[in-house]
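Chemist: Predicted model and sequence follow; I will ask about them next.
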Amino acid sequence: MSNPLINETSPYLLQHAHNPVQWYPWGEQALSLAKEQNKPILLSIGYSACHWCHVMAHESFENPETAALMNDLFVNIKVDREERPDLDKIYQMAHQLIIQRAGGWPLTMFLSPKEHYPFFGGTYFPPQPRYGMPAFTEILTKVAAFYHEHQAQINEQNRSLAQALQGGYESGAPGSIQINAEPFNQARAQLGQNFDHTHAGFGGAPKFPHISNIERLLHHYVITARQSKPDEQCLHMALFTLKKMALGGIYDHLGGGFCRYSVDELWMIPHFEKMLYDNGPFLGIYSEAWQLIETESPLNSASMGDLFKRTALETADWVIREMQSPEGGFYSSLDADSEGEEGKFYIWTPAEVKSLLDEELYPLFAHHFGLDKPANFEGNWHLHVYHERKDMDLALSEVDARLDKARDILFQHREGRVHPGRDDKILTSWNALMIKGMATAGRIFGREDYLKAAEQSLDFIRNTLWVDGRLLATNGKAHLNAYLDDYAFLLDAILSLLQARWRDGDMAFAIELAEVLLEEFADTAQGGFYFTGHNHETLISRPKSFADDSVPSGNAIAAHALGRLGHILGETRYLEAAEKTIQAAWSSLMQMASGHTTMLLAVEDYLFPPQTIILRGDPETLKIWQAVCQKNYAPQRLSFAIPTGADDLPGILANRKAEGAAVAYVCSGYQCSAPIMSLDELTKVLFETK
């Protein structure tokens, strides 16, 4: 038994290909069928690693009686939200407008067959009445009856929803806004109000990483420190949150990598899925936080620095080991479940651990990870650091040696368990986030293997997903045109990788991506960028949002990357596009600055243009000069080491000629100094502008 999903390539859709539900992928076949039969559409959006998606599938979609009712009353469409983020964005917003609360996954929406506007929806529905919700079968019957009996009411709601969806993406006209620093202070105040001073993080349970918030706090600290008024509390919020997450159960202490979020305020028990789009930014932020701690003497903390470095390196190693395909691209996610149970792969009992560790290792391991405390996850133990390494009664070197040995023993044993499922889709935008994370870690820690992993992913995208001058969103069927996030994130990633090492052709590729951004996605009238290209399938709405969600805002990354590329090349079109995007976002930004922390990176570059350093010379000398330029955490500094042999350089890079063993061209915003011929002089300039 199979349904039309059997011909898809998405692992998530294929999971449902043998349901008794007559599922269709989103497309002309299903949409035409609904219109012809005048049946409402049941749209179900989920993804492979989603625990409650699996629960609803098992309870309802695999049930023959429920499936028969769905097939009789609806045309049923399954969507992988990772393949079709355009549909997910639209219908998540529609859910919030109709139900008046945030959505999630699985998303269950009921659409009119002609216009495809939703008239009712929800997320997870149980098979029997519980959690204050009616049974899914009852929902199905009542929704179908409502559709056929209340057409006029549905048509009126559709008109209102269309206006509301359009209004949600309205923006200010470019040129009418005076960009200023006020949102920095607003974001800082809002983050301070939401900060959990006891357990770190922002808000209560469930707790999400909000890495862009942490990045904002680090940037804010640097800005205030430059003004001789360092915001120490701001820095504490960032570092304390990073520390608590690295010690918490949201981090995999045996295999590396972070889970999606914590279900409790202590960061103890995660939702066990591991997403590529989280771990790329995690890798970058821990690397940069380590760099800040190591190079700012007042902050130097050996224990925190060691923790952040270990966390970054173990995360990168996990990604290369388990998430990189032989062809170079990075896979999307690991499931929350294994053997039908959430978290089963990760949990332990003290007896099991004791049977694997000797009398020297077990007491220390148990004390460190809380195996001597009550069970913390459904009668079992999930590893969470209760006592830090520095607080043990042994020398730190001995603690490290014993814990590392114990962790390796348990990791090898865990490898024999049934692993969580892996979604092996390769998504362009998520790969870009990991390329940037790998490039950052590789540059800061001097790890050539991380840079190679980033290069392999970039090469996979360019060789496989760059077709006729346009990106594809994912591997598999070549019918999914790329979205704003794909172009913006990849442009940003290439600029990060170029700062770790120069490679001929990468800058040219970055320029090609920038040109498609302007040609295909720009709103030339109002500023900013649409989520879908001008030639994309027409849907009920064309999103153009500026706030961050589970990933950074595509508009924000586009503005930030285009602005930086504009400074590097001296290309005013890119700078103007960045400025217009900020102006378009300004109204939304001022309403809730802390929800737009990535956009604040673009604002920061607009108000305090970055320092751009172009190094030319022989490769060995350039390594020394580049190391000096990149030693400190300096987020407003861009440094590129271009060897003498590089030619056909674009823009003003063509004027940065090699002279002698090495030469540095330093520009601060729109002002450039004379070429610098000695490392001592360059060091002096860097010290003055740190």
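Modeler: That came in fine, so what should we check first? Numbers count the residues shown, from 1 in each chain.

Chemist: C-alpha from now on. contacts and neighbour counts both.
Modeler: OK.

Chemist: mind listing what's buried in stretch 147-156?
Modeler: Going by neighbour count (16 or more other CA atoms under 10 Å), the buried part of stretch 147-156 is Tyr147, Ile154.

Chemist: quick one, strands of the stretch 251-400 of the chain?
Modeler: Here the stretch 251-400 of the chain has its strands, by DSSP state E, counting those that start in this stretch, at 261-262, 270-271, 274-275, 333-334, 337-338, 341-342.

Chemist: one more structure, for comparison:
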Amino acid sequence: MTKGPQPNKLISETSPYLLQHAFNPVDWQPWGEEALDKALKEDKPIILSIGYSACHWCHVMEHESFENEAIAQLMNDHYVCIKVDREERPDVDQVYMDAVQAMGLNGGWPLNVFLTPEQKPFYGGTYFPAKNWAGLLENIAEAFIKQRQELEDSAEKFADHLGGSVLEQFSLSSPESSFSLAEISSAAGRLLPKFDTIWGGLQKAPKFPMPSIWLFLLRHGHATNSQQLVDHVHFTLIKMAQGGIYDQAGGGFARYSVDGEWFAPHFEKMLYDNAQLLSLYSEAYQVTENPLFKEVVYQTVKWLEREMLHEEGGFYAALDADSEGVEGKFYIWTQPEFEAIAGDQKEFIKDYYNISENGNWEHGRNILFVTDAIETVGGRHQLPIAQAKQALAAFNERAMQVRASRVRPGLDDKILTGWNGLLIKGLADAAIVFKEDKFGKLAFNCASFIKSKAWHSGVLHRTYKNGEAKLYGYLEDYAATVDGLIKLYEASFDREWLQFAYLLSSKVMEEFFDNEERLFYYTSSKGEKLIARKKEVFDNVIPSTNSIMAHNLHKLGLYFENNDYLTLAEEMTARLKLLILTEPDYLTNWAMMAGQLAKPTAEIAIVGPGAGKLAGELQQTYLPNKVVAVSEKETDALPMLVDKKMVNEKATVYVCYNRACQRPVGTIKEALSLIV
């Protein structure tokens, strides 16, 4: 009787990505003391291979190389082979991604890095075709024996680079610098020449949503009455919502489009993108009142509920790009498949979604995407708008029924605390803008999940699966959760969430803060020690953890009248001033913070019976640079509410700047007239 393939040491892990590799013939081990000690004991170089479950090219390299017996033998003979899920261990990914980029190589995933037994990197890259990978394995194994000193010297140089000061590396500004709106307008102006005026976004391919860029431009454009900025954001969000990057039938955005037209997505769906896009589309709706943006929010939340929600209230990490080994197969349509469900308004639907007999994409298949508004397409087919919308909704419903019978993409069913923090914020934003109780309830349940499952023994944990929370939380987990909790307070005015946010921020100050550079480390002083302790300052598809913390400290400083927090938020942002003004592309969350510091934040306190109702009315006006505290009682212990009294025994609104309050008023109309 022949034995089937035997598992390696990844079989005991909970990460779906690591489990995908558990039956490779490579002797993979998870990152940890056992594997690192083995490399030292056997004096072997380490292959560190980093990816994530929804990564298409990770799957390709696994199939071509890591399932290849001959290549696996090379790896096992000469190396200690370690697999890392970058979503579970962003600290490890961050260190070695920086190293590969310092080598002058492009970063990305899969990330494959060669380390000395002491964990110091000396070579790396991303995806390697099988033949190239086999050749590289042989060459490095030989060099490790014959040119060991050269490799050690190179590794030492990269290790020194990784441990360098952020202040020195990026020539950061003085913490005493301040901002003017004119300077921030100048930074926004640097993005103008990069706008894609035909397809929206910036002129580049592939195209990522990059929510913080558009949120910054929306807020700054609104604050300075720059219609050009607001219009480009509006145009970009329309084009994204119409593109193949958005799942037209089922809701939710893919991670990016491979082209510059938002047409052909890389079909993986990540929780962090969709969380932030809920916030962006909700805010944009307040400014533009475009009904398309409301539809996107509602449809995306419906997808999150249907496909990403864990029964305990948290949300899963990601959906794979592939099903049945084919990228996008779950989402695309042949002409016959389309015809079978097209219905009575076949020609209209075909025109609206750009269905082609020969396929608008690869291999005769079609991606659903929109180029003209429904009113325009309906007009071409003499369909009244109500009838056109009805036909479209009916088609989408049939399409979802067909998809329900298809083989689903893989689900990464771990729950990541930081990404759930982003989603709490997205859901709370949507609850505020659309006055939708269901969105608020989902946000509440998610926050309750984090508080009860991820937070225990004074530690916020990174990941949860199979009833167990594990891994010491990173700054992303703390910062994004605090951000979400503050927004949940603004949606519900339930003090529990503001107090929890304040508690978590106190932990961040204790365990992550570098008093010398006045910025935060990515890892806790109580977490695992790597060869370098990094700080994250650049905003990317997720804003940098330091920029999120600056926003958090500013808001909590106002709510709790904590001058240390307010001063630190200003100092952190000032540190980045030179970069914000000269290279804003990857500092837009910082630029948003600078905008709030350039113009005083409105501190709005509402007290007395009916205060919550008044707050809900206030929140229908687009005022991003504010904090709102509410109590239905006249006396309240929250510092921002202390000594705020009712006038004439009615709910009363106080508008304050820098703790100096203007005359109390009884209506939102009067309050708005006091906001500068």
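Modeler: Everything's here; your move. If you're wondering where the values come from, they're calculated on a predicted model, not measured in any experiment.

Chemist: Could you get me the TM-score between them?
Modeler: Here the superposed chains carry a TM-score of 0.94, computed using TM-score structural alignment, normalised by the length of structure 2; 660 aligned residues with a CA RMSD of 1.8 Å.

Chemist: Out of the strands of the stretch 251-400 of structure 1, which is closest to Pro374 of structure 1?
Modeler: strand 270-271 (17.4 Å; CA to CA).

Chemist: Which part of structure 2 matches the closest one?
Modeler: With the alignment judged by TM-score structural alignment, the segment of structure 2 matched to strand 270-271 of structure 1 spans residues 265-266.

Chemist: Tell me roughly how far that stretch lies from structure 1 on average.
Modeler: On superposition with structure 1, the mean distance recorded for stretch 265-266 of structure 2 (mean CA distance after the TM-score superposition for structure 1) is 0.2 Å.

Chemist: ok, back up a step: how about the strands of the stretch 251-400 of structure 1 in JSON lines, adding mean neighbour count and distance to Lys623 of structure 1?
Modeler: Below are these laid out as JSON lines (neighbours: other CA atoms under 10 Å; distance: least, CA to CA, whole Å):
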{"stretch": "strand 261-262", "mean neighbour count": "24", "distance to Lys623 of structure 1": "39"}
{"stretch": "strand 270-271", "mean neighbour count": "24", "distance to Lys623 of structure 1": "41"}
{"stretch": "strand 274-275", "mean neighbour count": "24", "distance to Lys623 of structure 1": "34"}
{"stretch": "strand 333-334", "mean neighbour count": "25", "distance to Lys623 of structure 1": "35"}
{"stretch": "strand 337-338", "mean neighbour count": "20", "distance to Lys623 of structure 1": "45"}
{"stretch": "strand 341-342", "mean neighbour count": "15", "distance to Lys623 of structure 1": "47"}
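
Chemist: May I see those strands arranged in TSV, with distance to Asn7 of structure 1 as well?
Modeler: Conversion of the strands of the stretch 251-400 of structure 1 to TSV gives the following (distance: least, CA to CA, whole Å):
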stretch	distance to Asn7 of structure 1
strand 261-262	33
strand 270-271	31
strand 274-275	25
strand 333-334	22
strand 337-338	25
strand 341-342	28
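
Chemist: Which one of those lies nearest to Pro206 of structure 1?
Modeler: Evaluated over those, closeness to Pro206 of structure 1 peaks at strand 261-262, with 5.7 Å, by CA to CA.

Chemist: ok, residues contacting the closest one?
Modeler: With contacts defined as CA atoms under 8 Å, 6 or more residues apart in numbering, strand 261-262 of structure 1 is touched by Ala205, Pro206, Lys207, Phe208, Pro209, Gly249, Ile250, Met268, Ile269, Pro270, His271, Phe272.

Chemist: and that strand, how far from structure 2 on average?
Modeler: Its matched residues in structure 2 lie on average 0.4 Å from strand 261-262 of structure 1 after superposition (mean CA distance after the TM-score superposition for structure 1).

Chemist: what's whichever strand or helix holds Lys623 of structure 1 in contact with?
Modeler: Taking DSSP states H and E as the criterion, Lys623 of structure 1 maps to helix 619-629. Residues from elsewhere that reach helix 619-629 of structure 1 (CA under 8 Å, 6+ apart): 615-616, 639-644, 661-662, 679, 683, 686.
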